[in-house]
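Show me the folded form of this:
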Amino acid sequence: MHIRSSTFGLVVLIFVTLSHAFVDPTCTKMKDALKENPDKIFHHFQELVCDKGKYKPKVSNYEKWADKNAVQPMIKKVMKDMGLPDKESILQKLAKQVVKVVKTKCKKYVTVNLCQDPETLEGFGACLKDNLLPVVMENIGGLMPLVSEPMCKKEFAYLQKDELWDKVIPSYMFKYAAVCKKLNYEAKGTVISTATQ
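The predicted model follows:
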C-alpha cells in the first residue's frame, strides 16, 4: 500500500479512523463498507506521481503547497458534497494536528523522496496510519459533531460513492503532480506560481 505524505489520503483515513472510535451503528459499519477503497488512494498516488519518475514528493512540501492547494480545498469539497459544510473547520483543525504528529512520529520520512522506492512510501503510509487513531482520540471532544448517527449516515453514503475514489482524490493528485517538480527546486530560488495550480 502506498500513500503520499498526509496530503491526499488524510481526509479519508480520518473518516475511517473515526469509525473505530465510536459505537453508533452506522459509524461502526463505515470501515467494513469502505472495503478496499482507501487502498485506491495509494494506487492512484503511485500511478499518478511515483510512476512518472520525475517527481520527488516530500512531507516537507506540505506547507509549501499541499496544505493550501490540495488538503484544504479537498476537505472543503468533501464536506460540501456530504452536506456538512458547517463542519469543515473540524477536519481542517484535525488535519493540522495530524501533520504535527507525522513530523514528529514519522520524522525519518519528512525530508526523503517518498517515491524513491516502494518500501519508503509503504513505510510512510504505515507510520501515518499508525498515528491517526491517537490523534483522533486526543481531539475526541472537538470531533463529536462528526460522529453522531445522522452525521455517520451522511459520511457513510458519501464514502461509498466511486466519485470520491476515482475522481475527487485523483484530481488533487494531478494538481500536485503538476507542481511537484517545481517544489523540489523552490529551495534554489524558484518561485511557484499559483497559475500552475
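
C-alpha only now, for contacts and for neighbours.
Noted.

which residues does residue 24 contact?
Going by CA atoms under 8 Å, 6 or more residues apart in numbering, residue 24 touches 147, 148, 149.

okay, now residue 167: neighbour count?
For residue 167, the neighbour count with other CA atoms under 10 Å is 10.

about what we covered before: from the contacts of residue 24, which is closest to residue 174?
Using CA to CA, residue 147 comes nearest to residue 174 of those, at 30.9 Å.

how about this one, so we can line them up?
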Amino acid sequence: MKFSLSLAMANLVSASIAAESPLPSGFPAIPKACLEIPQAIGFKPIKLMNQFQQEVCVKNCSATINQHNEFLVNTVFPQIIPDLDKKLDISTSNKQLLNQTRTEAFAAIKKSCDSKGDQPLCNDPQGLFEWGTCAMQASGPIYQKNMKQLAGALKLSESQCEKLKALDSDDSVWNKVIPGYIKQFADQCESNQ
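Okay, the predicted model is just below:
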C-alpha cells in the first residue's frame, strides 16, 4: 500500500485551495470552522499512511482488500461512528438515514467489487485503484438516490464544524486512536499468517 507523497501533497493543496475558494451561488454557505478542517488535519494522514506501510505492508501482511474492509466495517466503524454521532449531536432520524445509506452502499460495493477485493492490500497500487474505482461506481447510485435527504442530514452548523475541527486537531486521535487500529490490524494480519 505504498502511497505517493506527491499525490498526497496534491490532494492536500487541492483541499486547501477548495477551502479558500468561494462557492458558486446556489450552494449553501459552509461554516468557517469546516473550511479550516484541512489545515487542522495537515499532514497527519501521510504520517498514518507511512505507519500503515511500516507496520502492515513492510511486514509482508498478505491480507486482501476485502479483509481490510471487513476489519473496518466490523471493528473500526462500530466504535467510531456512534462516538462521532454523539459528539456532533446527530439526530436519531439522521443517524437512521446515514446508517441505512451506509449499509446499502456497503452491500452494493460487496456485490459489485468482491472479486476485485480479493487482491492484495499491500504493494498493489493498481489493484487498490481498480477496487476504489469499482467501489465509487457501485456506491454512487446509492448516494445519488439519497442525495436530497443526505444534504439535509449532513448540513453542519458552525458548532458542529467547531467540534469536528477540535476532533481533527486532537493529537490523541492521530497519535493513539487511529494508530491503535493500525496496530490491531497488523496484529490480526500477523496472527493469520
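
Just give the TM-score of the two.
The TM-score (TM-score structural alignment, normalised by the length of structure 2) is 0.60; 167 aligned residues with a CA RMSD of 4.1 Å.

ok, of the contacts of residue 24 of structure 1, which come out buried?
The neighbour count (16 or more other CA atoms under 10 Å) marks 147, 148, 149 as buried among these.

In TSV, list these along with distance to residue 35 of structure 1 and secondary structure.
Below are these laid out as TSV (distance: CA to CA, whole Å; DSSP: H, G, I helix; E, B strand; the rest coil):
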residue	distance to residue 35 of structure 1	secondary structure
147	20	coil
148	22	coil
149	20	helix
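
Can you tell me which of those is nearest residue 81 of structure 1?
residue 147 (17.0 Å).

who's in contact with that closest one?
Neighbouring residues of residue 147 of structure 1 by CA under 8 Å, 6+ apart: 18, 19, 22, 24, 27.

now the strands for structure 1?
Secondary structure of structure 1 (DSSP state E): no strands present.

longest helix anywhere in it?
Ranked by residue count under DSSP state H, the longest helix found in structure 1 is helix 118-138.

can you pull the buried residues of that one?
By neighbour count on 16+ other CA under 10 Å, the buried set for helix 118-138 of structure 1 is 120-125, 127-129, 131-133, 135-136.

Which strands and helices lie in contact with that helix?
helix 10-21, helix 88-105 (3 or more CA pairs under 8 Å, 6 or more residues apart in numbering; DSSP states H and E).

now, which of the buried residues of helix 118-138 of structure 1 sits nearest residue 11 of structure 1?
Nearest to residue 11 of structure 1 among the buried residues of helix 118-138 of structure 1, counting by CA to CA, is residue 132 at 10.8 Å.

From residue 114 of structure 1, how far out is that closest one?
Note on residue 132 of structure 1: its distance to residue 114 of structure 1, by CA to CA, to the nearest Å, is 19 Å.

Would you check which pair of the contacts of residue 147 of structure 1 lies furthest apart?
Greatest spatial distance in these: 18 and 24, 11.1 Å, computed using CA to CA.

Redo the buried ones among the contacts of residue 24 of structure 1 as a markdown table? Include distance to residue 182 of structure 1.
As requested, those are arranged in a markdown table below (distance: CA to CA, whole Å):
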| residue | distance to residue 182 of structure 1 |
| --- | --- |
| 147 | 39 |
| 148 | 42 |
| 149 | 44 |
